[in-house]
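> sequence plus predicted model, see below.
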Amino acid sequence: MSTTAPSIIIIGAGFSGLGMAMELRRNGFDDFTILERAAEPGGVWRENTYPGAACDVPSPLYSYSYAPKPDWPHRYSGAADILNYLESLAAENGLLERIRFGADVTEAAYDKSTGTWTVRIADGTHYTADVLISAVGQLARPQLPTIPGRERFEGPSFHSAQWDHTVDLSGKRVAVIGTGASAIQFVPAIQPRVARLTVFQRTAAWVVSRTDREYRPLHHALFRHVPGLRLAQRLWVWCFLEFFALGLADLPFLRRLVASLCRASLHREVRDPALRAALTPDYPVLCKRVLFSNDYYPALVQPNVDVVTTAIAEIVPEGVRTTDGVVHPADVIVYGTGFKGSEFLWPMRILGRDGVDLADAWTDGARAYLGMTVPHFPNMFLLYGPNTNLGIGSIVYMIECQSRYIRQALSHLTTHPGHTLEVTEQAARDFDTHTQRRLRRTPWSSCSSWYRDATGRITNNWPGTVTAYRLRTRTLHPTDYTLTPTPDHSRA
């Protein structure tokens, strides 16, 4: 049988897109183009430049297994260091010349007559390839709250993922709306230099201390020259996180252990009974994202900080009015209100076989076989797609699993030139049924969070360990797919 490698378009140059490109390069696939809307690679780590931005997964695990970095400055590295890691890998692997920067994708459409995808860019240009791979991630589109009067505020205001570094916060009265994973990092970073910090909390978070440490030159030398040590550290972090991930669906008693750790941190750091009560969550642990911080609680107990739990009624020109009628004055408002996590490929329009719109296919919630393939969308693959986010663990290894699986699909297409690969309705339905059944056993089903869409369906998270996902994606089974010759090939 003849072999012809398919041409490939990858959308996005963050962890997913670069990881997919490196997997292709390492396995002899060279006909690919990466389309990136920004002017440089990095994805979420390029976009989030707020003070204190960092990862809450230890760096030895939050990196590609085949591209370890021996000189991380800290166990939990900052955004700038992670971005530098990605930029270095892109340069070292010859990926920069494969990236078309400033390519803001607006639409991708499948042509049944040729078996190809045409991707259209906002500037009017377009690209065509046999295979489309989306690597746009789940946390790329900031979510601003629907609070009346936002446009009337007289001072600067911005989302944490669009931090305005031209605004000097020194000596200012700053209002922070939202207390999620971003706020827990930038609140301690800005607290010492602002005059007054008012933190508006709708829901208290479960917070646990993290065991961070600085890596010194001796550590770097050992990690560089003693490979077994670096691998042992990665394995330890892996096993620790996998153990606690079992508490999501399989070992519920572990949730009590996590809750105990969080309560111990709260009682140790917050002595004031009223503030402690305000910071105590009223929902099950792990139902929302557990946050890691050593300095969040210490920042909140400082004399220049107020934690407000009364609901916000509106934004007024001089600040924030709560439902009790109190106006909290502010010179600057920072929105730490998260992302549109369940709008996976929005605002891109994706048209599959026979013109099926992906938005219509996902009317009842986003879903994909193994989080990667969707019926009616031949030769299209998703990285970090529906139900592949993690409550506990490193998404980077999930991306590695997906990249290897997609590479197997591309190898299958290489040995069947002129064909398309499309997951069967049955395989997709069975996977979704099983996944949703397991998700009902997790804490995520017991409260509202960004893990769930407007219908209440849990669209984002994987209900288990990374090991379980690795086993599910280790081998591509052709029986889960329909291999179809394109009309042109059929007539050949």
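Alright, I've got the coordinates.
> CA only for contacts and neighbour counts going forward, please
Will do.
> L483 - that's part of a strand, no?
Yes - judged by DSSP: H, G, I helix; E, B strand; the rest coil, L483 forms part of a strand.
> residues in contact with the one helix or strand R429 maps to?
Following DSSP states H and E, one finds R429 within helix 425-439. Helix 425-439 has contacts (Cα atoms under 8 Å, 6 or more residues apart in numbering) with 249, 367-370, 374-375, 445, 458, 462-463, 480.
> now swap in stretch 271-286 and tell me
By Cα under 8 Å, 6+ apart, the list of residues contacting stretch 271-286 reads 203-206, 248, 255-256, 258-259, 266-267, 270, 307, 309, 391, 443-444, 446-447.
> next, count neighbours for the nearest residue to V207 once chain neighbours are set aside.
Excluding the flanking residues, the one nearest V207 by Cα to Cα, 6 or more residues apart in numbering is L291, at 4.7 Å. L291 has 20 neighbours, counted by other Cα atoms under 10 Å.
> wait, what's in contact with L291?
When contacts are counted by Cα under 8 Å, 6+ apart, L291 touches 56, 180-181, 184, 205-208.
> so which of those is the closest to L413?
Closest to L413 out of the contacts of L291 is D56 (38.0 Å), distances taken as Cα to Cα.
> quick one: G456 and P142, what's the gap?
Distance, G456 to P142, by Cα to Cα, to the nearest Å: 20 Å.
> oops, could you answer that again for L483 instead?
38 Å.
> these two - which one has more neighbours?
It is L483, of L483 and P142, that has more neighbours when counted by other Cα under 10 Å, with 20 against 17.
> put this next to the previous one:
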Amino acid sequence: MTETFPDPARDLRVAVIGSGFSGLGTAIRLLQQGIDDFLVFERADEVGGTWRDNTYPGCACDVMSHLYSFSFAPNPRWKSTFGKQQELFAYLRDCADEFGVRSRIRFRHELTEARWDDLHKRWRISTTGGDYTAQVLVTGTGYLSEPAIPDVPGLADFQGEVFHSARWRHDVDLTGRRVAVVGTGASAIQFVPAIQPKVGHLDLYQRTPPWIGPKNDKVNSALQTKLLTSVPGYQRFRRNFNMWGREILAFVMARPAVAAKMQKMASDHLKKSVPDERLRAVLTPDYVLACKRLLFSNTYYPAIQQPNVDLVTDGIAKVTADAVVTVDGQERPVDTIILGTGFEAVQRPIAERLFGRDGVSLKETWSEGMSALRGTGVAGFPNLFMMLGPNTTLGHSSQVIMIEAQIAYVLDALKMMDKRGLACVEVLPEAQRAYNERLDQRLEGTVWNAGNCRSWYLDEHGRNPSIWPTYTWRFRRATSRFDPAEHLLSTSEDLRAPAHTAS
């Protein structure tokens, strides 16, 4: 008996990878547009993405809740200005149920490989739960999904407990322990204040101090909730007010001279929180505000001034069986090491699992650095759409805005493919190159490139493949329409018909 390919029972119009904000939002909008021939593949046993995985004490968002949520699924009952991890996780679970997409999610189906089949114009998708094919592949794995583990000599031989903040070990009781925390980034400034009161001693290893501003987090009152639930348009007003307020920050952050003036806000917060001049000097960054991610906390500075905390600024030379040794030769005994060392943001792990034309992996394609067209499509990878791809990271506002803009872009592409009877669309290399040249020009001179720091925004070549360097409304405009002229358009008869000849 001849095998039928693709297998109708496992052939999809759209395959979505991941069920965080990106994947879940894509699934919901597909269903709302009447496209029901899709599945979402999720490696875990629940939706939620980064808000499912990051469960460390104190985990919360630093963007206002009314803005850090879907525009089509407003929540009038946020408990406070900034959502906590448990609340955001619950919100995403509720969205999956409310919009009826849970039945289309295949849990415990981790993507192991997706390979473009040029003959059949399909993505061959292998997961831990079985194999599938799909015309269109949408990746919603984001850039905060795989923890970055530092290459520290001896770390693997440490006899105590070692874990990354994104894989928090709730079975490890930190009460009375000697704990070493490596890193002082966005996660550490949240969990350090949460664990400081219970640990016996905490050594905090700081390579570069962050700029930290005050966090104006307030519990939403009963009156506020009543207004949000009963006054028509009030919640949309709040969302838009927050959004345009954040857009002002884009103007500031794109200009180092202006950002340097705004730096006084964070500098005053530091001065008010840390009276000791010597400690304050160690905690003062030597780069312009926002060159690295600007953080917000009211509890971090007080926590690290407690008697059971030592701030260590000497680099780590090695780890022994029961201690951390710094470059000055000092050995500090510890029984637990917590890594607050961020994520593989500019080395997307999914890239080694995606294979485009001629079997070339996305990792190989990006060997000289990540790039994409409008942060979504990549030359050589037909019918691939990446949520939160290169140059979609924001330094000033909500990533959900970018996600929704990309989802609209994907939907417009699908609509255009249906209208023209296309089998696949593929980014033209020259269109991708021209787009990124414009991005690089816009990034030149911004605080992210010229703020006197080395951040995770930059790759090993010094290029910035991470940041969207201007207002979110400009990205929404850039992705408001799928432009056929930027793509090779192929029908089932003609796999590589140039865009200008397509009907």
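It's in. This structure is a prediction, so every number in the text was calculated from the model and none was measured.
> what's the TM-score here?
For this chain pair, the superposition-based TM-score is 0.95 by TM-score structural alignment, normalised by the length of structure 1; 484 aligned residues with a Cα RMSD of 1.6 Å.
> name the nearest residue to G160 of structure 2, ignoring sequence neighbours.
In space, G160 of structure 2 is closest to D335, 4.9 Å off (Cα to Cα, 6+ apart).
> give the contact list for the aligned residue in structure 1 for that neighbour.
Matched across to structure 1, D335 of structure 2 falls on D331, judged by TM-score structural alignment. For D331 of structure 1, the contact set (Cα under 8 Å, 6+ apart) comprises 155-156, 172-175, 318-319.
> and T479 of structure 1, how close does it get to L421 of structure 1?
11 Å.
> no, scratch that, I was asking about R150 of structure 1
Applying Cα to Cα to R150 of structure 1 and L421 of structure 1 gives a distance of 47 Å.
> okay, those two: which has more neighbours?
Neighbours per residue (other Cα under 10 Å) separate R150 of structure 1 from L421, with L421 holding more: 25 against 18.
> what do we get in structure 2 for the more buried one?
Match for L421 of structure 1 (TM-score structural alignment): V425.
> can you check W236 of structure 1 too?
Looks like W236 of structure 1 aligns to F241 there (TM-score structural alignment).
> among the contacts of helix 425-439 of structure 1, which pair sits farthest apart?
S445 and D480 (28.8 Å).
> show me the contacts for Q224 of structure 2.
So Q224 of structure 2 contacts nothing (Cα under 8 Å, 6+ apart).
> counterpart of it in structure 1?
So Q224 of structure 2 corresponds to H219, using TM-score structural alignment.
> measure that match to V290 of structure 1 for me?
Taking Cα to Cα as the measure, H219 of structure 1 falls 29 Å from V290 of structure 1.
> ok, now V334 of structure 1?
For V334 of structure 1, the distance to V290 of structure 1 (Cα to Cα) stands at 22 Å.
> show me which of those two is the more surrounded one.
Set V334 of structure 1 next to V290 and count neighbours by other Cα under 10 Å: V334 wins out with 23 against 18.
> who's in contact with the more buried one?
V334 of structure 1 touches 157-160, 174-177, counting by Cα under 8 Å, 6+ apart.
> mean shift between the helix or strand where F191 of structure 2 lies and structure 1?
Per DSSP H and E, F191 of structure 2 falls inside helix 188-195. After superposition onto structure 1, helix 188-195 of structure 2 sits on average 0.4 Å from its aligned residues (mean Cα distance after the TM-score superposition for structure 1).
> can you tell me what sits against that helix?
56-60, 165, 174, 181, 297, 299-300, 303-304, 340.
> okay, it sits on what stretch of structure 1?
Mapped onto structure 1 using TM-score structural alignment, helix 188-195 of structure 2 covers residues 183-190.
> before we move on, what about stretch 24-33 of structure 2?
Taking TM-score structural alignment, stretch 24-33 of structure 2 hits residues 18-27 over in structure 1.
> in that stretch, what's buried?
Using 16 or more other Cα atoms under 10 Å as the test for burial, stretch 18-27 of structure 1 gives 18-25.
> span of stretch 136-144 of structure 1 from start to end?
Termini of stretch 136-144 of structure 1 sit 19 Å apart (Cα to Cα).
> swap in stretch 131-147 of structure 1?
42 Å.
> quick one: it aligns where in structure 2?
Mapped onto structure 2 using TM-score structural alignment, stretch 131-147 of structure 1 spans residues 136-152.
> so what's the counterpart of I392 of structure 1 in structure 2 up against?
Aligning on TM-score structural alignment places I392 of structure 1 opposite H396 in structure 2. Going by Cα under 8 Å, 6+ apart, H396 of structure 2 touches 246-247, 249-250, 253.
> mind checking which of those residues are in helices?
Filtering those for membership in helices, criterion DSSP state H, returns 246-247, 249-250, 253.
> what's the longest helix in structure 2?
Max-length helix for structure 2 by DSSP H is helix 399-420.
> which secondary structure element contains the aligned residue in structure 1 for F70 of structure 2?
Here F70 of structure 2 is matched to Y64 in structure 1, going by TM-score structural alignment. Here Y64 of structure 1, judged by DSSP H and E, is contained in no helix and no strand.
> for Y64 of structure 1, which non-adjacent residue is spatially closest?
Nearest one to Y64 of structure 1, counting by Cα to Cα, 6+ apart, is V396 at 6.5 Å.
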